Every structure is written in C-alpha cells, then in structure tokens.
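K.L.:
build me a structure from this.
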Amino acid sequence: MDAKSSDLSQLHAMVPPSDRPMTGGWRGERGEPSLGDMFATVRTATKGSLWRKLLAFLGPGYLVAVGYMDPGNWATSLAGGSKFGYVLLSVALLSNLMAIVLQSLCTRLGVATGRDLAQACRDSTPRWVSVPLWLSAEIAITATDLAEVIGTAIGLSLLFGLPLSIGVCVTALDVFLILALQAFGFRWIEAFVVALLGIIALCFAIQIAMAQPDWALVIKGFVPSSQLIANPEMLYLALGILGATVMPHNLYLHSGLVQTRGYGDSPAEKREAITLSTIDSTIALCLALTINASILILAAATFHRTGQLDVAELDQAHSFLAPLLGSTLAPTLFAIALLCCGLNSTITATLSGQIVMEGFLHWRIAPWLRRLITRMIAIVPAVVVTIWAGEKATGQLLILSQVVLSLQLPFAIVPLVLLTASQAKMGQFVAPRWLTAIATLIAVVIIALNAKLVWDLATG
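P.N.:
Coordinates of the predicted model:
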C-alpha cells in the first residue's frame, strides 16, 4: 500500500462510521484494509500462463480448509464411520460441495469490495445491528478455539502424556509462532499450514494402508443411499456432519485472506483474482474432503469391521487402533495428525479473531498486541472450562462448542449471501442469480440442520 493510500485511510478513519456519507451502497469509503500489515504483500503475476498466475494465489484456501477438518469434525466422522461404515461418505462429499459455494462468495466479496465480511457488515448496517453481529462473531471464534485448543491438548496428551490443563496453556504459544513466521512474510504462514496438512494427509494414508479398507464399498459410499432417510440414527449423524461443516469464522477469514494478494484495482484484474482465488479454495477444500473422508474410512475399516460401533471420543479411537491394526505405529500417527490439525486450527482461528476485531471495531493497535488480545479472548475460557470440567469431559466440551457455533452461524452466513447479492454494493461483481439461489438454499439447509441439532441436544 503506497503512502498516499495510507494517508487517505488514516484521514478516513478519523470520521465515525455513522457520520460518513453513503457511497456506492456503503456507509462511506473503505477504511484500512483487512490485515493491514499483510495487505497486498504477496505479488501476483500479470503475465504468463494460467498456472504461473495461479501459483501466486495458492495459499489462502488451505488456511480456510483447516476449518473444515478441525477436531470437532473428527468426532462426527469417527462416530459415523464406526457406526455405519462407509455409507456417510456421500454426506461428506455433499458438505464439501456446499462449502465450495459459500467460500466462493467470500472470495467475491473480499476482492470486489476490498472489504472482509466484518468490514462489510460494519459499513452496510447501523450500529445497533453491527454490534450484535460482532458479539456473535467473537462468541463463534471463542467456541471454535475451544474445540481446537482441546484437540491440540489431547494430541499433546496422547504423544507426550501432558495433562489437558497444561496442554491448553501450551497452545497459547502459537500466537508467537505466527509473529515469528510473519517476520519472513505471509507466505511462510501459508507454507507452515500446508506442511502440517501434508503431514496429516501422510499419517492417514499410512493408517488406511494398514487398515486395508474395502475400496469397492468406499466408492459405493460416495453415492447417496436411501438408508439415510430410512434409518433415524444414521440421519442424525448425517445431519451432524452437514450441520458442522461451515464454521462462521471461516467466512470472515477467507474474505480477509484473499486481500493479501496484490492483484490490482482494475475490473479485469479483480475478475481474474476472483477466478484464481476460487480455484485455490476449491483445490484446498478437495484436500479437506480427502482428509475428512480418510477419518471416516479409517473408522469404518477398523472399528465398524470389528464390531466397535460406538467410537466417538478422540482418545478412545487412539487407544483402539493399536490392538485392531496390530501395530503401535497407527495410534502414534493418529495422535500426530490430531496435534497438527489442532495447531493449524488455532493459528487460523487467531487470524480470524484479528479480522473480526479490526473489521467491526476498527481498532488501531500494534499487530502483535492485536493477536495477543485475540488469542487471550479465546484461550482464557478454554483454560477455565477445561480445568473446571476435568479431562473426562472433553467430549461434552466438543459438543458444546458445536452447539454454540450452530447458534452463531446465521449471523455470518445470512449477511454474506445478502451482501454478495446486492447490486448496489457489489457493482459489476454481484453474484449471478443462479449462484445466489444455490447459496440461499445451502444457507437455509445448513441453518435448519443446525437448528435441529440444537433442539435435539436440548431435548436429550
């Protein structure tokens, strides 16, 4: 960002949002860009082949994909695979297709308007609406971090024998890891996350090879089955997989991360950036599907095949793998993958917290202090709840986090669909009607499923 743009942003920030004139459907001009210390720091290629241009845009999608394979999703995949074998693979596939559509809208919003979802909500709604939206986003990120912190702590416990309360405190150090990596550039954060994803994929590839699943049944599992409707218990688990797919913090995160690329301001450059960023997120979400499917396949090939039909706890799955596969390597790989997954998730949740805090509140403090405050907002409740509830309550805590996320989801997904469908705010980049229709249907389905899950949990 050049000096002139920075001066204009600072001048604009002096005017309260409620006093700014409406311009182009927005409540004034855009303030400071999302993640200002990272904004447009990754150079993009203006010439060359599609592949060369795409390389510069690869990265944000993988940080987003982390949210689709967090420890909360592991529990539903383990339960589904152990209880019903490969049948629920079709639900994992459908969930992934829904995610691809919604994340493409995040890309469109971030590139076209220069605003992340938090900024867009702030600049398009009165304060009495934006403040509750901000509180909802903070609650969602805290709930997300609760699941990820617990997952990381369980991984540390399984590998090194650390008590959960100590493991939770250790996860607070990841904020310093982000600061250290950022000193070398945002690409280092992306590279670190991608490397951990690669380790997770490798761990499950080895475990699946050891489990020797029935590949004919695996392929058949990706085809929707009538059993999903006929079996109430199977339908309930399917709803759990679908309902827990879209995390509210992912919508804020992606709309901010796409702006780390320096793609230019012309309509042609923005249109190309939307296309390339959508390809990036689609590829990354396919990797997330592969890993989620791997968890379900592993559970089906080990637990379901041997009659262990009620495996849902992460530490329970770890302890069962060694006797079932006849090797101590399998549970070690499971713990390593869980630790990598939890660490990845806490990093992306920290960045999401920064985007939400900056976007809604327009705070101006040092980046390291912003990240530390964001991390503490999430880590303190996790430490208190974990110490208070004890190590045996981790499963209930994961369920609690998913319920809280379910309640907060409409406050993120509805504004996203409405904003990207607005001609006044998006201009020539407004989402096509067919895309808005599909996104609306997906939003209604996901919100309805989440509401049903909350009702079922509340009524026992």
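K.L.:
make it CA atoms for all contacts and neighbour counts henceforth
P.N.:
Noted.
K.L.:
what about the strands in the chain?
P.N.:
Secondary structure of the chain (DSSP state E): strands located at 42-43, 261-262.
K.L.:
could I get the contacting residues of the most centrally placed residue in the chain?
P.N.:
Within the chain, one residue has its C-alpha closest to the average C-alpha position: by CA atoms, centre = their mean, that is G67, at 2.4 Å. Neighbour list for G67: 247, 250, 345, 348 [criterion: CA atoms under 8 Å, 6 or more residues apart in numbering].
K.L.:
in JSON lines, list these along with distance to L321 and neighbour count.
P.N.:
Shown next, in JSON lines, are the contacts of G67 (distance: CA to CA, whole Å; neighbours: other CA atoms under 10 Å):
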{"residue": "M247", "distance to L321": "29", "neighbour count": "24"}
{"residue": "N250", "distance to L321": "32", "neighbour count": "25"}
{"residue": "S345", "distance to L321": "24", "neighbour count": "28"}
{"residue": "T348", "distance to L321": "29", "neighbour count": "24"}
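K.L.:
P381: which of those is nearest?
P.N.:
Among these, S345 lies closest to P381 (CA to CA), at 16.8 Å.
K.L.:
one more, for comparison:
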Amino acid sequence: MQKKKSSIGWRNENKHPSLSEVFSSVSVPKQKGIWKKLFAFTGPGLLIAVGYMDPGNWATDIAGGAQFGYMLLSVIFISNFFAIILQHLALKLGIVCERDLAQACRDHYPPLISFILWILCEISIAACDLAEIIGSVLALKLLFGIPMTWGVLITVIDVLIILFFQYKGFRYIESVVAALIFTILVCFSFEIISSQPEFFSVLKGIVPNPEIIKDSHSFYISIGILGATVMPHNLYLHSSIIQTRDYPRTPEGKKMAIKYATIDSTLSLSLAFFINAAILIISAATFHKAGYTEVADIMDAHKLLIPILGSSLSGVFFALALLASGQNSTLTGTLAGQIVMEGFLNIKFKPWIRRLITRLIAIVPAMIVSIIYGEKGTTELLIISQIILSIQLSFAIVPLVNFTGDSEKMGPFVNGPILKISAWLITIIIVLLNLFLLYNTLLGRR
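P.N.:
You can find the predicted model right below:
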C-alpha cells in the first residue's frame, strides 16, 4: 500500500532541523529597522558566493580573457544572473519548508532514489573539495615554494579551523569567509589597477556579441563558464545555512526572511561577478594584449603576470588570492558535506569525523597525482573534478526547481508563473550546456 503523503506535500515529516547545532542561532532584531535586519541576514550569501570564485572557475576565465579579450564578459554576466535566480530558490526552499535540499529530497523521493542522489552528491562534494585542495596547493607552492605533496597535507588543517569556529558560533565562520573574500577583492583590485584595462572595451564586453556563437572556440569556452555557473553543493548549502537565522517561523516571518536573504544573496553574488570578471579582465589586459593568447593554466598565468606588469607584487597578489579562494571554498565545501550526509541519511556524525572523511576522500587522489605527475597532473585532476560537478548539477537543480514550483509544498510562497518558467528555462540551458561540455571533454575536444 502506498504511503500517504503528509498534508504539506511530503512523503515523510522532517524531524530534525538542518545543522541542528547552529539552527536559529543568529538573532534577528524584532524591531522594524531595515539596516539592522539586513545585517542580521548578511552572511549566508557570502558563504555561497565563494563557490562562484573557486579555483575551478579560474582556468575558464583566464583562457577566455587571454584568447578573446573582453568579449566573454557578457557570458560571466549571464551566468551570474542564472546563479542569482537559483540561489533565491534554494534559500526560499529552506525558509518556507524548513528543510534543506537534501532533507527535501529524502522526504519526497522513495528511499532508493534518495540513496542514489546522496551517493552522487557525495561524489560531487569530494570532487569540489579536490578542486579547492589543488588551488590551495598551487598557491602554497607559488607563495612559499612548498612542495606539492606537503601542500596537500597542510590543507587538512582547515578541518580543525572550521570545527573550532563553528563551536564558537556560526557568525565566526561567516566572519572568516568575509575576511578571505575581502583579501581576494583587495588582491584583484590591485591587479586591475596594475593591468590598466581599456574601460570602454570592458563596457562593450558586457553586451552579448554574436561572434561568441559564430566562433566555435569562444563558444566552447563560454559553455565552460556557463556550465560551471552553479556548484551543486551551493544549493544544498544555501537552503540549510539560511535557517541559522532566528526569524519568526510564521508566514509573515518567512516573507521577511525571504526578502532580506534574497538581498544578501544578490549582493554577495554581485561581488562574485566582480571577482570573476576581474580575472577575465586582467587576463585580457595582460595576456591577450601582449599576444599570449594560449594561456589557460593557473601556473602559466602566474609566471607571465610578473614580466608583463613589471612588478613582483602582481605575482604575490595573484597567488594570495588563489590561496584565499581555495581555503574559502574548502570551508564551505566541508560544511556542505555535513549538510548532505545528515540530510539524506537522517543521521548525525560528529562534525570532525564527517569533515575528516570528506577531506581524506579528496586528499588521497590529490596526493597520488602530485607525487607521480606533479603540476601538470594536478591541472588534469582539476579538469576531471569539473566534469564530475557537471554530471551532478542536474540532480540538484531539477529537484530544487520542482519543489519550489509545487504549491502543495510551498503554499502561498510557490514560484509565480514568470519565475517558474524562468527557472525551468535556466535549468534546461545549464543542463544541456553541461552535457555538451561533458561530451566534448570526454572526446578530447577543445
């Protein structure tokens, strides 16, 4: 006999809050002060934004700027718009249904489907963690000359860091992430000033150019940028951490929470747009202008920046931004790992055990490749990690768009007709582009 769904549209009732140790732990002022409420909701968006500026995105931005100048800025702009819509849906799911995306999948799908989705999600988080480890390792080598093998081991330390700060309070984690984002922002601001980009060419690049589609190579890189728009774990993460806010769990309170959380998310992702655009702009103003159109590797980009700009500081700031990017993304990735395991399996591990498991899964292949193949091997491993993320993406986006468009689950907060059509259109575009990118990558086409 088929199990009857509950009155709110779920197969099972949700018995445990997401991230229970920090659930509803950040106070939201009861008075009507707009700025105080906005400050209270500021933080989750920054944790999400780091996923859009992780080391895995650097290669496509560098390659796009080196080969086509400022032309692909429009692709980054469109990608950011897609991200804003999907992250809005993720935070809305968490606030309205009081479930993170993993819990929602568990409470909606049959156990076997949920188990498969969990396995796929765990693989994607390990792949994402792998990309962040590689970025941090490359940065440590560039900054301090630390051998890659030792660099891999050093990245384990952040497991202890995030555990320490989470026990201190969730606001501490958000503060660490904000500080690292500020570091990245300062570094790239210096790089942009030093590279002296052409202002009007930058503005022109934000407007979509038909040449992007006509040229097969620019189209391929554009697919790479668009295809990596949304990190799957970010959707699980956002739907969870927004519940750390202590807003009234009433229709009015949820409406208020969605409003301020969306502002936080939109502003934070706009900052991510600036940083991603900055990478492409710097690449266009230096490598493309100097004729180094084949630059697509992070290490090569670092080597060429110093002689082109004539300042050793440019290389230091580049590596420092890479290190901050890698560590930032790792902090949020390991946190997402806890959310996914607890959400899908409805069990709780001690946080340090869960994060150590995630880190070991990523460290083992990184260590083997760094010992046998060195720098070039880690670059290939970075590409493989992005392919895995592409495969997983549709398994996160489709349930999210489906749930938030279900009036039985969302009630008065269900997606309106325009948002529903836009969300499905974005989903179809991203999924098709990821499949196209995956197909061509596996065939060795560029």
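K.L.:
after superposition, what is the TM-score?
P.N.:
The TM-score (TM-score structural alignment, normalised by the length of the second structure) is 0.97; 443 aligned residues with a CA RMSD of 1.4 Å.
K.L.:
show me what I154 of the first structure aligns to in the second structure.
P.N.:
Under the alignment defined by TM-score structural alignment, I154 of the first structure corresponds to L138 in the second structure.
K.L.:
so what's the closest residue to its match other than its chain neighbours up against?
P.N.:
Using CA to CA, 6 or more residues apart in numbering and skipping residues adjacent in sequence, the residue nearest L138 of the second structure is M148, 7.2 Å away. Counting by CA under 8 Å, 6+ apart, M148 of the second structure makes contact with 137-138, 141, 370-371, 374-375.
K.L.:
neighbour-wise, which one of these leads?
P.N.:
When neighbours are counted by other CA atoms under 10 Å, V137 leads the contacts of M148 of the second structure with 30 neighbours.
K.L.:
what is the burial count for the closest residue to that residue other than its chain neighbours?
P.N.:
Excluding its sequence neighbours, the residue lying closest to V137 of the second structure (CA to CA, 6+ apart) is G151, at 4.9 Å. The number of residues packed near G151 of the second structure is 21, by other CA under 10 Å.
K.L.:
quick check: closest non-adjacent residue to the equivalent of R52 of the first structure over in the second structure.
P.N.:
Matched to the second structure by TM-score structural alignment, R52 of the first structure sits across from K36. Distance criterion CA to CA, 6+ apart; nearest residue to K36 of the second structure, sequence neighbours excluded, is P29 at 6.9 Å.
K.L.:
just give me the neighbour total for that neighbour.
P.N.:
15.
K.L.:
residue contacts, it?
P.N.:
P29 of the second structure neighbours (CA under 8 Å, 6+ apart): 36-37, 40.
K.L.:
among these, name the buried ones.
P.N.:
Neighbour counting with 16 or more other CA atoms under 10 Å marks 37, 40 as buried within the contacts of P29 of the second structure.
K.L.:
and L442 of the second structure, how far is that from I48 of the second structure?
P.N.:
For L442 of the second structure, the distance to I48 of the second structure equals 29 Å [CA to CA, to the nearest Å].
K.L.:
give me the more crowded residue out of those two.
P.N.:
In this view L442 of the second structure and I48 are compared by other CA under 10 Å, and I48 has more residues nearby, 27 against 10.
K.L.:
quick revisit: now check the second structure for the residue matching the residue nearest to the centre of the first structure.
P.N.:
Under the alignment (TM-score structural alignment), G67 of the first structure pairs with G51 in the second structure.
K.L.:
alignment lookup: the residue nearest to V137 of the second structure to the first structure.
P.N.:
Aligning on TM-score structural alignment places G151 of the second structure opposite G167 in the first structure.
K.L.:
distance of that match relative to G72 of the first structure?
P.N.:
As judged by CA to CA, G167 of the first structure and G72 of the first structure stand 17 Å apart.
K.L.:
quick one: the helices in the stretch 151-300 of the first structure, in order.
P.N.:
Secondary structure of the stretch 151-300 of the first structure (DSSP state H, counting those that start in this stretch): helices located at 164-170, 174-182, 186-211, 215-221, 227-230, 232-243, 248-257, 267-299.
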